[in-house]
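Visitor: Structure here, sequence nowhere to be found:
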């Protein structure tokens, strides 16, 4: 996508693992971390799905971070991370930040269903 037409630049940076871009965007506008995209996801969901520990940590350290924020399907970052291979370090960060392992998505599943 053309960068100047990107409505969700932080989501793109999180999905692509572009740490420097994510840092710059958050420095300019910290509220971007709480913006939902057209897929109903927040940047933390994309960082979790792409297993990017640096960006997950960056987003988790934002003052407004909600470890149990759900996308439009009810998935939390913890659920997404649990469903992705080699995500133990990200799971630890999210749990340390207070993620609830028993939170349920729209289908009634918890993160434990995906481990």
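Guide: Noted; the coordinates are in hand. Worth saying up front: this structure is predicted, and the values here are computed from it rather than measured. Numbering: from 1, shown residues only.

Visitor: Could you use CA atoms for every contact and neighbour count after this?
Guide: Noted.

Visitor: Would you map the helices across the protein?
Guide: 9-16, 19-28, 43-49, 53-60, 77-82, 88-96 (DSSP state H).

Visitor: Report the contact partners of the residue nearest to the spatial centre of the chain.
Guide: When the chain is reduced to its mean C-alpha position, the nearest residue by Cα atoms, centre = their mean turns out to be residue 44, at 1.4 Å. Going by Cα atoms under 8 Å, 6 or more residues apart in numbering, residue 44 touches 14, 33, 55-56, 59-60, 77.

Visitor: coming back round to it: quick one, which of the helices of the chain is nearest to residue 69?
Guide: Closest to residue 69 of the helices of the chain is helix 77-82 (Cα to Cα; 7.3 Å).

Visitor: Check whether residue 22 really touches residue 13, as I assumed.
Guide: Yes. Contact criterion Cα atoms under 8 Å: residue 22 and residue 13 qualify, at 5.6 Å.

Visitor: Show me which of those two is the more surrounded one.
Guide: Taking neighbours as other Cα atoms under 10 Å, residue 22 and residue 13 compare with residue 22 leading, 23 against 20.

Visitor: The more buried one and residue 33: what is the separation?
Guide: Between residue 22 and residue 33 the computed distance is 10 Å (Cα to Cα, to the nearest Å).

Visitor: Against that first model, consider the following:
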């Protein structure tokens, strides 16, 4: 269905909470509506980029909803519109949350892989504390995510946050033995 020009403005409009229709559908897990809205966005790629309430982008909300199909649909839409540079995995200082953090928090290695394949350099994305996705995974003790991130880029284990902490420090402080062992082993591995 081709959308009249004026209706695309309605898709971009925000409610009093700062959310668009796409945000509301994602927050309320109305995935069929999300698919419909994304499919109708022929000229409305900006919908995927705009943050709503609490600094969450539609991509972050899709990851948070554990909706791998929607995440892939958004990535495909970004690629098809040649706007993939605009679909960010960053965590910025304005409180915008990284979809990578959501994927790690949910222990969803599949979505994490989709995001990392979409933006391969994202192992070095930092939050306002200077922490990378490996810091996040290490602090939570999530071994599959740690192994995946180390496999992508071992040198991220050598990045300190603003407090001088390496991912190894966070895993140690929180008592995650397996995480400590794998991170430590990666530092001395020659392969």
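Guide: Yep, it's here. All values derive from a computational prediction rather than experimental measurement.

Visitor: what's the TM-score here?
Guide: Superposed pair, TM-score by TM-score structural alignment, normalised by the length of the first structure: 0.74. Supporting alignment: 98 aligned residues with a Cα RMSD of 2.0 Å.

Visitor: what is in contact with residue 22 and residue 33 of the first structure at once?
Guide: Common contacts of residue 22 of the first structure and residue 33, defined by Cα under 8 Å, 6+ apart, comprise residue 10.

Visitor: Residue 30 of the first structure matches what in the second structure?
Guide: Counting by TM-score structural alignment, residue 30 of the first structure corresponds to residue 120 in the second structure.

Visitor: check contacts around whichever residue in the second structure pairs up with residue 14 of the first structure.
Guide: In the second structure, the residue matched to residue 14 of the first structure (TM-score structural alignment) is residue 104. By Cα under 8 Å, 6+ apart, residue 104 of the second structure lies in contact with 112, 133, 136-137, 142, 145.

Visitor: And for residue 166 of the second structure?
Guide: So residue 166 of the second structure contacts 135, 157-160 (Cα under 8 Å, 6+ apart).

Visitor: For the residue nearest to residue 101 of the second structure when sequence neighbours are not counted, the count of nearby residues, please.
Guide: Nearest residue to residue 101 of the second structure, sequence neighbours excluded (Cα to Cα, 6 or more residues apart in numbering): residue 133, at 6.5 Å. By other Cα under 10 Å, the residues close to residue 133 of the second structure number 25.

Visitor: Residue 84 of the first structure contacts residue 47, correct?
Guide: No. Taking contacts as Cα under 8 Å, residue 84 of the first structure lies outside contact range of residue 47: 11.3 Å.

Visitor: Between the two, which has more neighbouring residues?
Guide: Counting neighbours by other Cα under 10 Å for residue 84 of the first structure and for residue 47 shows that residue 47 has the greater number, 30 against 15.

Visitor: counterpart of that one in the second structure?
Guide: With the correspondence set by TM-score structural alignment, residue 47 of the first structure lines up against residue 137 in the second structure.

Visitor: Please report how far its match lies from residue 8 of the second structure.
Guide: The gap separating residue 137 of the second structure from residue 8 of the second structure is 39 Å, by Cα to Cα.

Visitor: what comes up buried for stretch 104-115 of the second structure?
Guide: 104-109, 111-115 (16 or more other Cα atoms under 10 Å).

Visitor: ok, now stretch 81-93 of the first structure?
Guide: For stretch 81-93 of the first structure, by 16+ other Cα under 10 Å, it's 81-83, 87, 90-91, 93.

Visitor: now do stretch 71-78 of the second structure
Guide: 71-75, 77-78.

Visitor: cool, stretch 22-41 of the first structure as well?
Guide: Within stretch 22-41 of the first structure, the residues scored as buried using 16+ other Cα under 10 Å are 22-23, 25-26, 30, 32-34, 36, 41.

Visitor: picking that back up, now the buried members of the contacts of residue 166 of the second structure.
Guide: By 16+ other Cα under 10 Å, those give 135, 157, 159-160 as buried.
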